[in-house]
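Asker: dropping the sequence and predicted coords here.
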Amino acid sequence: MPSETPQPAFVLVRPQMGQNIGAAARAMWNFGLDRMRLVAPRDGWPNPDATAMSAGAGRLLDEAQVAGTVAEAVADCTYVLATTARPRGLTKPVLSPERAMAEARDRIARGEKVAVLFGPERAGLENADIAQANAIISVPVNPDFASLNLAQCVLLTAYEWRRQTVDVVAEDMAMGGSEWANVKELDALAKHYEERLDTAGFFFPEAKAESMKINLRNLWSRMPMTRADVQMLHGILRQMVRWKERGD
């Protein structure tokens, strides 16, 4: 059974290759979408090529609704979006994928049913298909090479849906099993280096020694270091001192 998560239906209109249907299912499931509808697939349905290409998203294919026309496929919907990469000469709102999925999110939250139409691989949706949609999704592609693969277009739209419905962390830090070093640990590192550098005669002339130490501590404080980093730097200094003491 499809998940109960509120979401739009993705409608593949007259898809030509089973492999592309399978790849589209995989792209949908990557972003938590599982309501696929098919309009008059060229090679019939089910299609073993689609299953082979779905890579674990076969459930979407098993549960896909099949219709003979676009009107039948979206009959239960109150808002329909049509994807296209070229001008159509039709008077309709033209939305970016981001804006379109924000609109879909808001309408679905109000209890509406939303569908997104994707055209066949050869030439995309026909004007007769687009005429049945409330708005157009236009992807800002290279105008000299505007054609998107069916699965690519599905992936892009599904990604934008995910961005509109899930808190996406813009930046995070993978800690690699360590934790950030605290002030006490950084202070111990600074003292260790100060002691060894002092012994080595680094802080010269003496009149500048204090400012040099401050600059060094400022360097440590600017560096976002983990405990593992601090331990490594301690270890490097100890090994250098041992090497010098051995006289190698």
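Answerer: Nice, I can see it. Numbering: from 1, shown residues only.
Asker: only C-alpha atoms for contact and neighbour calcs from this point on.
Answerer: Noted.
Asker: how about residue 156: what's its closest non-neighbour residue?
Answerer: Using CA to CA, 6 or more residues apart in numbering and skipping the chain neighbours, the partner closest in space to residue 156 is residue 97 (7.8 Å).
Asker: what's the answer for residue 140, then?
Answerer: Here the residue nearest residue 140, using CA to CA, 6+ apart, is residue 96, at 7.5 Å.
Asker: need the contact list for that neighbour.
Answerer: 137, 138, 139, 140 (CA atoms under 8 Å, 6 or more residues apart in numbering).
Asker: want to compare, so here's the second one:
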Amino acid sequence: MPTDRPQPDFVLVRPQMGENIGAAARAMWNFGLDRMRIVAPRDGWPNPAAGAMASGAGRLLDEAMLVDTLPEAVSDAHFVFATTARSRDMTKPVMSPERAMQLTAEKIADGQRVAVLFGPERAGLENADVALANAIISVPVNPEFASLNLAQCVLLTAYEWRRASEEVQAETVEMSDTEWANQRDIEALAAHYDARMDEAGFFFPEHKAESMRQTLRNFWSRMPLTTADTRLLHGILRQMVRWKDRGG
């Protein structure tokens, strides 16, 4: 059975190719979604091509709800989104995938059930399908090539669901057996270089020495150094001094 985690139902309406159904299942499971509903698949069900394409997400296909009509598929939903790339001349809210999944998260947190409709590959949802929806999800695609593959549309929407429902870090740094250098580490590195460069006569002419020292110290502060970095830089300078003392 699908997991109990709160999530929307993704409804594939009259999908045509088993490969696309399998790819859609894989895209859903990439982002932790496993509530798939399939309405009147063209080539019948089960579909071996779907299972082959789903790879490790085959469970979604085994547990998918199979129905004959769209009204059956959304009968228990409190709110329904229809994904479409073209104007339907209907008075409905039209949302970006990002906003739609934010609203979905809000409604699910309120105890409501939300369904998202994805149309067949050739022409997308029919107007009669869209008429059953409360709102439309429209992807800001290139107007000269607006057609999205079924699995791509599922992937994009699933990704926005993940962003809306979980804390997604915009940027992280993988630390490999080290940690960030603290101010003591930075100060020791700055003092080491200052002393050795002073011995080498780097801070010249005299009236510019203070400004040069400040620029160098600011350089160390701007760099996001780890303790491993500081050890390496200390080692480089020590080796250069040894090399000089040996006569180059």
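Answerer: Done, it's in. These figures come from a predicted structure and were not determined experimentally.
Asker: coming back round to it: list buried residues within the contacts of residue 96 of the first structure.
Answerer: 137, 138, 139 (16 or more other CA atoms under 10 Å).
Asker: now the helices for the first structure?
Answerer: Under the criterion DSSP state H, the first structure contains helices at 18-30, 48-54, 58-62, 70-73, 97-109, 127-130, 150-165, 183-199, 209-222, 227-246.
Asker: and those: which comes nearest residue 38 of the first structure?
Answerer: Of all these, the one in closest proximity to residue 38 of the first structure, counting by CA to CA, is helix 70-73 (7.5 Å).
Asker: that closest one packs against which elements?
Answerer: Applying 3 or more CA pairs under 8 Å, 6 or more residues apart in numbering; DSSP states H and E, we find helix 70-73 of the first structure packed against strand 36-39, strand 65-67.
Asker: just the ones you listed: most buried one?
Answerer: Ranked by mean neighbour count under mean count of other CA atoms under 10 Å, these are led by strand 36-39, which reaches a mean of 24.
Asker: contact partners for the closest residue to residue 35 of the second structure other than its chain neighbours?
Answerer: Closest residue to residue 35 of the second structure apart from its sequence neighbours, by CA to CA, 6+ apart: residue 9 at 5.1 Å. Residue 9 of the second structure sits next to 35, 36, 37, 113, 114, 115, 116 when contact means CA under 8 Å, 6+ apart.
Asker: now the residue most central in space within the first structure, nearest residue through space, not along the chain?
Answerer: For the first structure, the residue nearest the mean C-alpha position is residue 159 (6.2 Å; CA atoms, centre = their mean). Nearest residue to residue 159 of the first structure, sequence neighbours excluded (CA to CA, 6+ apart): residue 31, at 6.2 Å.
Asker: and that neighbour, what does it touch?
Answerer: Residue 31 of the first structure touches 158, 159, 161, 162, counting by CA under 8 Å, 6+ apart.
Asker: could you measure from it over to residue 11 of the first structure?
Answerer: 16 Å (CA to CA, to the nearest Å).
Asker: now do residue 139 of the first structure
Answerer: For residue 139 of the first structure, the distance to residue 11 of the first structure - CA to CA - is 17 Å.
Asker: wait, residue 63 of the second structure sits on residue 3?
Answerer: No - look at residue 63 of the second structure against residue 3 with CA atoms under 8 Å: they stay out of range, at 10.5 Å.
Asker: which of the two has more neighbours?
Answerer: The residue with more neighbours, out of residue 63 of the second structure and residue 3 and counting by other CA atoms under 10 Å, is residue 63; that gives 14 against 10.
Asker: could you find the closest non-adjacent residue to the more buried one?
Answerer: residue 1 (6.0 Å).
Asker: what does residue 213 of the first structure give?
Answerer: In this structure, residue 213 of the first structure finds its nearest non-sequential neighbour in residue 194, 7.0 Å apart by CA to CA, 6+ apart.
Asker: repeat that for residue 48 of the first structure.
Answerer: residue 18 (7.3 Å).
Asker: now residue 217 of the first structure
Answerer: Residue 217 of the first structure sits nearest to residue 190 (CA to CA, 6+ apart), 6.1 Å away.
Asker: circling back: what about the residue nearest to residue 213 of the first structure, neighbour count?
Answerer: Neighbour tally, residue 194 of the first structure, other CA under 10 Å: 18.
Asker: ok, residue 228 of the second structure - contacts?
Answerer: Applying CA under 8 Å, 6+ apart, the residues contacting residue 228 of the second structure are 178, 179.
Asker: for stretch 37-45 of the second structure, measure first residue to last.
Answerer: 12 Å.
Asker: which one, of the helices of the first structure, ends up nearest to residue 85 of the first structure?
Answerer: Comparison of the helices of the first structure against residue 85 of the first structure by CA to CA identifies helix 150-165 as nearest, at 9.9 Å.
Asker: in contact with the residue nearest to residue 48 of the first structure, which residues?
Answerer: Here residue 18 of the first structure is in contact with 43, 47, 48, 49, 50, 51 (criterion: CA under 8 Å, 6+ apart).
Asker: burial check on the second one, number of neighbours?
Answerer: This means residue 47 of the first structure. Residue 47 of the first structure: 16 surrounding residues under other CA under 10 Å.
Asker: ditto for the fifth one
Answerer: Summarising burial for residue 50 of the first structure: neighbours were counted as other CA under 10 Å, giving 23.
Asker: thought it was touching residue 24?
Answerer: No - the pair formed by residue 50 of the first structure and residue 24 falls short of the contact definition of CA under 8 Å, at 9.1 Å.
Asker: separation between the residue nearest to residue 63 of the second structure and residue 213 of the second structure?
Answerer: For residue 1 of the second structure, the distance to residue 213 of the second structure - CA to CA - is 67 Å.
Asker: of the two, who's got more company?
Answerer: Between residue 1 of the second structure and residue 213, counted using other CA under 10 Å, the more crowded position is residue 213 (18 against 10).
Asker: and stretch 129-144 of the second structure, which stretch of the first structure?
Answerer: Across the first structure, the stretch matching stretch 129-144 of the second structure (TM-score structural alignment) is residues 129-144.
Asker: could I get the buried residue list for the matching stretch?
Answerer: 129, 130, 132, 133, 135, 136, 137, 138, 139.
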